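Q: The amino acid sequence is not available; the structure is as follows:
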């Protein structure tokens, strides 16, 4: 068997173990691009796309990598990285080896600076005509920062990549950085936070934030006014372009063609491009293939609907910023029932505060329920422990009376623990009352059951799907 084949087999075996221990999205981002190069004795060498890639693996997955490699090659096994480092945009990449223990000297990224002269005759589409000197207002909202961006599992990859870009714009493998996701999930906040951080770290860099719609309008105006060269030159001298909602390029072939050339110039010059979209590049329609291929060059990171804890943290952060205090149960109630997007979540809180002020009423749970019925789903129907218990038992096809019994059969214990967990999450019932309802058990049993469910959700994909299915049924009831 050849060395290459042995190397590939060993790494594939490692990947099988790694895949079972991390989320699919993380595996696709951080492990699928890795190539196995060679095995020399007990040393496995793998190739990663960039120095930042290596640093991320060492910071977040070093223990998992160490265990899996030792599992394949024995206790004396070592892992080395072969890092692709670009010397310049016009040259072939070279590689450097770094051992996994972090003691190896990392080769610094090589680049050839591209001089940019700010021509006084370039017209700036963001300022009044006739301005003699190129002075760029980055068009950024100063309120959008990393400090007030709440991180959670739903956005951790996008936030981490965005922060890395802000520390080294144009100098990471995340170029372009594409942030995608549904409406109101924080895409614009994140990319503007990147822009603001870059301006803070590098005041002399030219940063511009522009919506795709605005860019298209400017292009049409430049055609009418015969100033297309000024339009292109303006964007080509930028150090960082942040373009929002690139899905709006769909069907606009001439505008796509112009942006394609601007993109190429910026990328080849080591400048940073940041994009947002409502879908990943592979699902975008109406865009020419050569532009889509450019969007796929860097990293595409999704923004998902935030989980309950993240939604509560978002509300608490907003309350703190506005100098407002609300009872914990009100925050929990709003966050529990509004799970579409962050914008709707904050809108509901603003509405609640307005109603409280106008009616001169103190905000409590009853007021929240009555005033936010237009926002909150299912507010007309209070979920009871009985209903949760019946739903869970029907789902697992076990008798309700068995869940209240003393039996320790695995399927009964599972149904009982999930019922307790959901009762705690979806009702205002105390732990003591929940325990009493399930056959006279005490509150410590409920706490243990809830913790067990949380642990299994994090480690058992099948169990997690059970809980999610039941939660969907609860929300639709």
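A: Arrived safely. Quantities reported herein were computed from a predicted structural model and do not represent experimental measurements.
Q: C-alpha only now, for contacts and for neighbours.
A: Fine.
Q: Residue nearest the middle of this structure, spatially speaking?
A: Nearest to the geometric centre of the chain sits residue 155, at 2.4 Å (Cα atoms, centre = their mean).
Q: I figured it was touching residue 302, is that so?
A: Yes: shown here, residue 155 and residue 302 form a contact pair, counting by Cα atoms under 8 Å, at 6.9 Å.
Q: that older thread, could you check how far the residue nearest to the centre of the chain is from residue 194?
A: To residue 194, residue 155 is 14 Å away according to Cα to Cα, to the nearest Å.
Q: which residue ranges form the helices in the stretch 201-350 of the chain?
A: Using DSSP state H, counting those that start in this stretch, the helices of the stretch 201-350 of the chain run over 212-225, 228-236, 253-268, 289-295, 308-321, 328-337, 342-359.
Q: Out of the ones you listed, flag the one nearest residue 199.
A: helix 228-236 (17.0 Å; Cα to Cα).
Q: angle of that closest one against helix 212-225?
A: Angle, helix 228-236 to helix 212-225, by axes from the mean of the first three to the mean of the last three Cα atoms, to 10 degrees: 150 degrees.
Q: Please spell out which residues along helix 228-236 are buried.
A: Under the neighbour-count criterion of 16 or more other Cα atoms under 10 Å, helix 228-236 has 228, 230-236 buried.
Q: swap in stretch 329-342?
A: 330-339, 341-342.
Q: got it, and stretch 453-461?
A: 453, 457.
Q: Need the residues that contact that stretch.
A: Residues outside stretch 453-461 that contact it (Cα atoms under 8 Å, 6 or more residues apart in numbering): 21, 417-418, 421, 463-464, 467.
Q: mind redoing it with 10 Å?
A: With Cα atoms under 10 Å, 6 or more residues apart in numbering as the test, stretch 453-461 has contacts from 20-23, 414, 417-422, 448-451, 462-468.
Q: Second structure follows, compare the two:
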């Protein structure tokens, strides 16, 4: 029935315009329709998609199904896929760890310094890191052969360290006798300085040039150390010529490391370069759910969504906020509410420019677009009301820092996914729509002066 579901999505695009499913089409492609007589069951990958369908597109889907199947009395229902109920939004299925090919035991004298909790199983995949994850897994299956060197770059706290450790842990599970070493560039520098000081450079070179997989985090920090670059250049060449895997991370691509020697720059760029971007909303939610499961923390849904939309910088801050709230819940024995969340995380979450009352925003938007506040909160979908509603939702989020569930309830009891979609739609279109941009700026100026 996958063809029918694809036809349904295409029909909605043709009948109502491509903007209706904009931003969710990839999510919906993961669904499938099952038909039994006049009953149609839409199987979705997770609860997030279920709420998105029921809150925004169910009527359009049912209408398309009736037209395409000829069934006027069809019964439509939604179910979360059994095998994906515990999965996270937009997360690709986890590939299995490579099958063991060697039975040799691990060398007890060798310390890899790998972080054991960082595995592929605990790495959350989204659009921001999908390519890097796929490449990393391929490297773990064929070290020294697929992509060598493998260079990952991205901002602080986006999961580079997790991913490179996942590679090392997967290879170690596959070949326990592998000599894998994970360290930061600072540790490499310190070891080299110590070796020079105590006349142990021969031992240092022997140690680093007999490694099977070398993983160095934050390689950009060697760029200001001439002797370190010299030694790493020879180490790199020795390992590469022997077919050993080299994995590097940085906060920028090789050509942007200002004082890096050209010969190192060219070698870093000779393999595969993958970047990791700031995760989108769905991936942040998935990361929070995964981290909560690992830490034994349970936070309310509206708090999870609030964290995912409010903390924009990196995963590390997101995880820190979650742990702080979990600690409050455990130590104080009190539930974590939105009020508690805002108070505890006031230093992380930037407040709105000025407190603006919800009703004031809705009334001002209604007056500006010449509709009534009641119509904005209604189920009517004509263009003038829909535009006013989306702008109101955008301003509620922008000026009050209300969570999407709170905004949904304020806007006539809508689902949080509807509020989230409206906010994103305005955010994405305002740069290309001069009229919309002008309307928003005018309304913000008026509201902040009241």
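A: Nice, thanks for sending it over. Source: prediction; values computed, not measured.
Q: TM-score for these two?
A: Superposed pair, TM-score by TM-score structural alignment, normalised by the length of structure 2: 0.62. Supporting alignment: 328 aligned residues with a Cα RMSD of 4.0 Å.
Q: that older thread, joint contacts of residue 155 and residue 302 of structure 1?
A: By Cα under 10 Å, 6+ apart, the residues touching both residue 155 of structure 1 and residue 302 are 179, 181, 185, 187.
Q: re earlier: what would the buried residues of helix 228-236 of structure 1 look like in TSV with distance to residue 383 of structure 1?
A: Listed next are the buried residues of helix 228-236 of structure 1 as TSV, based on distance: Cα to Cα, whole Å:
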residue	distance to residue 383 of structure 1
228	61
230	62
231	58
232	58
233	60
234	58
235	55
236	57
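Q: any idea what the residue nearest to the centre of structure 1 aligns with in structure 2?
A: Alignment note (TM-score structural alignment): residue 155 of structure 1 maps to residue 129 of structure 2.
Q: Residue 284 is in contact with that match, correct?
A: No: the pair residue 129 of structure 2 / residue 284 is not scored as a contact, 11.8 Å apart, by Cα atoms under 10 Å.
Q: Pull up the overlap in contacts between the two.
A: Residues within reach of residue 129 of structure 2 and of residue 284 at once, by Cα under 10 Å, 6+ apart, are residue 278.
Q: Locate the residue of structure 2 with the greatest distance from its centre.
A: Ranked by distance from the centre of structure 2 (Cα atoms, centre = their mean), the top residue is residue 199, with 46.6 Å.
Q: max-length strand in structure 1?
A: Longest strand in structure 1 by number of residues (criterion: DSSP state E): strand 78-85.
Q: which residue numbers in structure 2 go with the helix or strand following that one?
A: Scanning forward in sequence from strand 78-85 of structure 1 by DSSP states H and E, the next helix or strand is strand 94-99. Aligned using TM-score structural alignment, strand 94-99 of structure 1 spans no residues in structure 2.
Q: Tell me how far strand 94-99 of structure 1 lies from the chain's centre.
A: 29 Å (Cα atoms, centre = their mean, to the nearest Å).
Q: Likewise for stretch 62-71 of structure 1?
A: Put simply, stretch 62-71 of structure 1 sits 26 Å off its chain's centre (Cα atoms, centre = their mean).
Q: next one: stretch 286-301 of structure 2
A: Worked out by Cα atoms, centre = their mean, stretch 286-301 of structure 2 lies 15 Å from the chain centre.
Q: Provide the aligned range in structure 1 for that stretch.
A: Going by TM-score structural alignment: stretch 286-301 of structure 2 matches residues 313-328.
Q: buried stuff in that stretch?
A: For stretch 313-328 of structure 1, burial by neighbour count (16+ other Cα under 10 Å) applies to 313-317, 319, 326.
Q: got it, and stretch 287-294 of structure 1?
A: Buried-residue list, stretch 287-294 of structure 1, by 16+ other Cα under 10 Å: 287-288, 291-292, 294.
Q: re the thing from before, quick check: which of the helices of the stretch 201-350 of structure 1 is nearest to residue 475 of structure 1?
A: Closest to residue 475 of structure 1 of those is helix 328-337 (Cα to Cα; 8.6 Å).
Q: how much does that closest one stray from structure 2?
A: With mean Cα distance after the TM-score superposition for structure 1, helix 328-337 of structure 1 departs from structure 2 by a mean of 1.6 Å once superposed.
Q: returning to what we had before: and of the buried residues of helix 228-236 of structure 1, the nearest to residue 266 of structure 1?
A: So of those, ranked by how close each gets to residue 266 of structure 1 (Cα to Cα), first place is residue 236, at 6.3 Å.
Q: Please tell me how far the equivalent of the closest one over in structure 2 sits from residue 223 of structure 2.
A: Under the alignment (TM-score structural alignment), residue 236 of structure 1 maps onto residue 209 of structure 2. From residue 209 of structure 2 across to residue 223 of structure 2, the span is 21 Å (Cα to Cα).
Q: still on that earlier bit, isn't the match of residue 236 of structure 1 right next to residue 237, touching?
A: Yes: with contact defined as Cα under 10 Å, residue 209 of structure 2 and residue 237 form a contacting pair (9.3 Å).
Q: Give me the common contacts of the two.
A: Common neighbours of residue 209 of structure 2 and residue 237, counting by Cα under 10 Å, 6+ apart, are residue 244.
Q: Which residue numbers in structure 1 does stretch 266-277 of structure 2 align to?
A: Following TM-score structural alignment, the partner segment of stretch 266-277 of structure 2 in structure 1 covers residues 293-304.
Q: Which parts of the stretch 51-200 of structure 2 are strands?
A: 75-80, 150-154, 180-184 (DSSP state E, counting those that start in this stretch).
Q: Any buried residues in the match of stretch 266-277 of structure 2, and which?
A: Buried, per 16+ other Cα under 10 Å, within stretch 293-304 of structure 1: 294-296, 298-304.
Q: can you check stretch 423-436 of structure 1 too?
A: For stretch 423-436 of structure 1, a neighbour-count test (16+ other Cα under 10 Å) marks 423-424, 426, 431-432, 434-435 as buried.
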